[in-house]
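Trainee: After the sequence you'll find the predicted model.
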Amino acid sequence: MTQAPERSRTARRRHDREIIALAVPAFGALVAEPLFVLADSAIVGHLGTAQLAGLGIASALLTTAVSVFVFLAYATTAAVSRRVGAGDLQSAIRQGMDGIWLALLLGAAVIAVVLPTAPWLVDLFGASDTAAPYAITYLRISALGIPAMLVVLAATGVLRGLQNTRTPLYVAVAGFMANAVLNVVLVYGADLGIAGSAWGTVIAQCGMAAVYLWVVVRGAHRHGASLRPDIAGIRASAQAGVPLLVRTLSLRAILMIATAVAARLGDADIAAHQIILSLWSLLAFALDAIAIAGQAIIGRYLGAGDAQGARDACRRMVEWGVAVGLALGLLVVLSRPAFLPLFTGDAAVKDAALPALVIVAVSQPICGVVYVLDGVLMGAGDGPYLAWAMLLTLAVFTPAALLVPALGGGLTALWAAMTLMMAMRLVTLWLRTRSGRWVVTGATR
């Protein structure tokens, strides 16, 4: 009678160790990425307002372009971890190389589009006559680093699939430090202005990609995996990424609609919305770290044919998601009085943000489960379902958000609609997880 509970506790402790070992370094790497833009902003900001405005526009365009291709990391993690679970490291690394080749091809395509259309893209974002030249300069130079950025995404997916989240952390921290130093030297030492900031970022990103490639190539040589591009493998990587691309675009559409609605509510509301959205994104990093652990762990269990182990790991990660969500929600409630003055002294902005922050706090346990289940289904390679579920969520959220200006409620009502969106995601993900249809074992899905 006592053996079963003891085995259960042992299993939970094993899952806890796995989750912590993968999630903590993943969180560090996730947080390091936005620091690139933060460092650039701090350095360029001293050049002048027009330069900083130009950087803001160009960074928004670059961030959007790169985030669209985040499937390079997600799909590669799932595919590689399955093969690791099956004990076929050679095939795992070969699959990872296909993802890296796909990243290089996509990066070249993005450069071909961005360089000639940079002025039009900057104008589309409403850049002023004074800021536009700086935005175009930064965008065109930084676009040269996009292939490296996409290689970093794909190679990060390879290492996560290999159950290694420490190396991405080390590379991200080193890249941030190199970027900061290069920016100072090139912007002020070489007197290149905003162009120096762009070149510093490109050099740092290329250095990060080179380190990743060195690690992956060394692993390929060790396990006898081919480094040559394989058309069939690249095509398979692209096909696996298409549903996740649809999912990502749907999520981006939700965020854009929310921002557009907030802008219609008034200046105080859009300012408060931007503050809350920044906090929401920061909280998402903590929850996404558990999801990344879920991708790697679930893929490995399914690849090893251990369906029950995958279910047990899923259940434990959900418990982690709820616990971390509750802790983050409590932190948001307690820190509201100190948090808002860091961003604004405007009483109207504070009045708009305070009740909306309560909604954000209450929603964090829901967000915790959503992120975990999202990662579980990604690790299982269940991309098509995730795409359809996010499209359905977009269809539910859009009318709810667009009705906010007409029905009233201000920013609080808008963030209630955002919580409805997360609740919709929770329902769709929970139904899929409960059905068990995601539990498909084997080295490939």
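Mentor: Structure's in. What do you need?
Trainee: can we go C-alpha only for contacts and neighbour counts from here?
Mentor: Fine.
Trainee: roughly how far apart are the closest residue in space to Gln95 that isn't next to it in sequence and Leu159?
Mentor: Once flanking residues are discounted, Gln95 sits nearest to Val80: 6.4 Å by C-alpha to C-alpha, 6 or more residues apart in numbering. From Val80 over to Leu159 the distance is 9 Å, taken as C-alpha to C-alpha, to the nearest Å.
Trainee: likewise Arg17?
Mentor: Counting by C-alpha to C-alpha - Arg17 and Leu159 are separated by 18 Å.
Trainee: again with Ser435
Mentor: 30 Å.
Trainee: who's more crowded, these two?
Mentor: Leu159 (25 against 10; other C-alpha atoms under 10 Å).
Trainee: Wait, the more buried one touches Leu153, no?
Mentor: No - using C-alpha atoms under 8 Å, Leu159 is not in contact with Leu153; the gap is 10.2 Å.
Trainee: Would you map the strands across the stretch 201-350 of the chain?
Mentor: According to DSSP state E, counting those that start in this stretch, the stretch 201-350 of the chain carries no segments that qualify as strands.
Trainee: returning to that earlier point: can you pull the contacts of the residue nearest to Gln95?
Mentor: Residues near Val80 by C-alpha atoms under 8 Å, 6 or more residues apart in numbering: Ala92, Ile93, Gln95, Gly96, Gly157, Val158, Gly161, Leu162, Gly299.
Trainee: does the second one belong to a helix or a strand, and which?
Mentor: Per DSSP states H and E: Ile93 is located in helix 89-124.
Trainee: What of the fifth one?
Mentor: Taking DSSP H and E as the definition, one finds Gly157 inside helix 146-161.
Trainee: the inter-axis angle of that helix versus helix 89-124?
Mentor: Helix 146-161 runs at 140 degrees relative to helix 89-124, counting by axes from the mean of the first three to the mean of the last three C-alpha atoms, to 10 degrees.
Trainee: tell me what helix 146-161 is packed against?
Mentor: Where contact means 3 or more C-alpha pairs under 8 Å, 6 or more residues apart in numbering; DSSP states H and E, helix 146-161 is packed against helix 49-68, helix 71-85, helix 89-124, helix 166-184, helix 194-223, helix 267-303.
Trainee: another structure for you, compare them:
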Amino acid sequence: MLGQASIPLVGVVDAMVIGRTGDAAALAGVALGATVIGLIFWSFGFLRMGMTGLTSQADGAGDRKEVEALLVRGLAIGGAIGVLLLALLWPLRELAFAILAGGEATTAEASGYVTARFFGAPAALCVFAITGWLFGLGRTRAALTLQLVMNAANIVFDVVLVFGFGLGAAGVGAGTAGAEWVALAAGLVLVTGVAGANPHALARRAGRAALFAPAAMRRLFAINRDLMIRTVALLIMFAWFANAGARLGAETLAANHVLLQFVNVAAFILDGFAFTAESRIGQAIGTRSRAQFVRAIRLTGEFSLAAGALMAAAFWLLGEPVIALISTDPAIRASASLFLPFAALVPLIGMPSWLLDGVFIGSTQGRALRNAGVLAAVLYLAADLALRPLGNLGVWLAFSASYLLRAGGLALYFPSLLRSFEQTQAVARPGAIA
């Protein structure tokens, strides 16, 4: 949970640093730019999610060689995709801003932010793979260290580039990109300590044939294909949410972005339980233990519900002071305060969807995740269109409903997932790393 809580602090710091300048257009630009980066970078979030499920299952089965090979594959794929994204910076950026609404000043700020962030793409995607691998092994302290290093670097870079050099939204983007490279360096040190050798040595030890064995690559890409479709569907929902705010003006876009920081904090903290479920459920599948599978769901579900209720209460009571801390603009503060109750409800109504994500990711049930994600996205878009006459109230009503839609779609698949288990004797794990 501590590691997860630190992840959204990157976005919170970005919003706070630019928000304290009092420039509404710059804050709106960071909001729009962050949406673009999220849509593009997290389209490859399977590098984190697929890595966790596959690693935990290999570790549960005692297959040390496959655990090591998964790390090398993830880094190779993440680095290659990151370099490709950087090469495609111009067309991807222009296409994104042709689709997403934004005034001239907002788009100019967002363009600078996005351009700077793309230079961190190779590092960001490799960090996805490292984080997923660490979660799969249950090495949450190492993952926490990685996130804390990234956050510390991001704070320093943002403050220096924005307040020291006056670079505005572009400075925020450059600061975050620089922090991603620092995080990659730290991540390579951490995984070397966990695996007992650096990734290059692991690759040489395994050999090219084992690393890229056809059966292993087919499984990896089959799971990742479904996870990518699911992730893109959910990212479209968030991009649509940001675009809905942009249609209502820069102040509404900025206010919604401020409130989205509450949502991100809730999502990442409660995902700590979901990631625990991923690891434990992957272990249960590796050992074919139905009892372990059910126990992991029960315990993470109980803790998720309690934590969600506490966070909802905290957001409700402390939300307005936090809004004032993030932004100095009176209009942005007033708009964000008006819709704060919706953000405060998200930890409760979003908890089931995040937990079920963990259950199905740990089970490597990509098809169910894909179908539920696409269905939720289609129904969310329909709801938002129907509620447009209500303005920003309709935007938040549809957004809130999207979490219930996501949970409902996965709940339809849960009985068959449970039935797929046969109670067997847990097997030994002679070669497990964790």
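Mentor: Sure, I can see it. Note that the coordinates shown come from a computational prediction; the quantities given were computed from them, not determined experimentally.
Trainee: Let me see the TM-score of these two.
Mentor: The pair, once superposed, lands on a TM-score of 0.79 when counted by TM-score structural alignment, normalised by the length of structure 2; 415 aligned residues with a C-alpha RMSD of 3.9 Å.
Trainee: returning to what we had before: tell me roughly how far the helix holding Gly157 of structure 1 lies from structure 2 on average.
Mentor: Here the mean offset of helix 146-161 of structure 1 against structure 2 after fitting is 0.6 Å, by mean C-alpha distance after the TM-score superposition for structure 1.
Trainee: same thing with stretch 280-294 of structure 1?
Mentor: Once fitted to structure 2, stretch 280-294 of structure 1 is off its aligned match by 1.6 Å on average (mean C-alpha distance after the TM-score superposition for structure 1).
Trainee: So what touches that stretch?
Mentor: Stretch 280-294 of structure 1 is touched from outside by 18-19, 22-24, 26-27, 30-31, 160, 314, 317, 320-321, 324-325, 328, 360, 367-368, 371-376, 379, with contacts defined as C-alpha under 8 Å, 6+ apart.
Trainee: The residue mapped onto Thr428 of structure 1 from structure 2 sits in which helix or strand?
Mentor: Mapped onto structure 2 by TM-score structural alignment, Thr428 of structure 1 lines up with Gly409. For Gly409 of structure 2, the host element (DSSP H and E) is helix 392-411.
Trainee: And that helix, what does it pack against?
Mentor: helix 214-247, helix 340-362, helix 366-386.
Trainee: by how many degrees do it and helix 250-287 diverge?
Mentor: Using the same axes, to 10 degrees: helix 392-411 of structure 2 against helix 250-287 is 10 degrees.
Trainee: Show me which positions of helix 392-411 of structure 2 end up buried.
Mentor: Using 16 or more other C-alpha atoms under 10 Å as the test for burial, helix 392-411 of structure 2 gives 392, 394-411.
Trainee: Tell me which helix or strand comes right after it.
Mentor: With secondary structure assigned by DSSP H and E, helix 392-411 of structure 2 is succeeded by helix 414-419.
Trainee: Now do the buried residues in that following helix.
Mentor: Using 16+ other C-alpha under 10 Å as the test for burial, helix 414-419 of structure 2 gives no buried residues.
Trainee: Could you tell me which residues make contact with the nearest residue in space to Ala353 of structure 1 that is not next to it in sequence?
Mentor: Nearest in space to Ala353 of structure 1, with sequence neighbours left out and distances taken as C-alpha to C-alpha, 6+ apart, is Ala272 at 5.2 Å. By C-alpha under 8 Å, 6+ apart, the residues touching Ala272 of structure 1 are Val349, Lys350, Ala352, Ala353.
Trainee: The last one and Val113 of structure 1: what is the separation?
Mentor: Distance from Ala353 of structure 1 to Val113 of structure 1, counting by C-alpha to C-alpha: 39 Å.
Trainee: Show me which of those two is the more surrounded one.
Mentor: The neighbour count for Ala353 of structure 1 versus Val113, taken as other C-alpha under 10 Å, is higher for Ala353 (24 against 11).
Trainee: That one contacts His273, correct?
Mentor: Yes - with contact defined as C-alpha under 8 Å, Ala353 of structure 1 reaches His273; the gap is 7.2 Å.
Trainee: between those two, what contacts are shared?
Mentor: By C-alpha under 8 Å, 6+ apart, the residues touching both Ala353 of structure 1 and His273 are Leu411.
Trainee: Measure how buried the alignment partner in structure 1 of Val265 of structure 2 is and give me the count.
Mentor: Structural correspondence for Val265 of structure 2 with respect to structure 1 (TM-score structural alignment): Leu282. A count of nearby residues for Leu282 of structure 1, using other C-alpha under 10 Å, gives 15.
Trainee: Ok, Ala291 of structure 1 next?
Mentor: 31.
Trainee: Structure 1: matching residues for stretch 40-51 of structure 2?
Mentor: The aligned range for stretch 40-51 of structure 2 is 65-76, by TM-score structural alignment.
Trainee: contact partners of the matching stretch?
Mentor: 95-96, 99, 103, 146, 149-150, 153-158, 161, 237, 240-241, 244-245, 248-249, 295, 378-379, 381.
Trainee: Just the buried residues out of those residues, in PyMOL syntax.
Mentor: For the buried members of the contacts of stretch 65-76 of structure 1, the matching PyMOL selection, counting by 16+ other C-alpha under 10 Å, is:
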select buried, resi 95+96+99+103+146+149+150+153+154+155+156+157+158+161+237+240+241+244+245+248+249+295+378+379+381
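Trainee: and stretch 83-96 of structure 2, how far apart are its ends?
Mentor: Distance between the two ends of stretch 83-96 of structure 2: 19 Å, counting by C-alpha to C-alpha.
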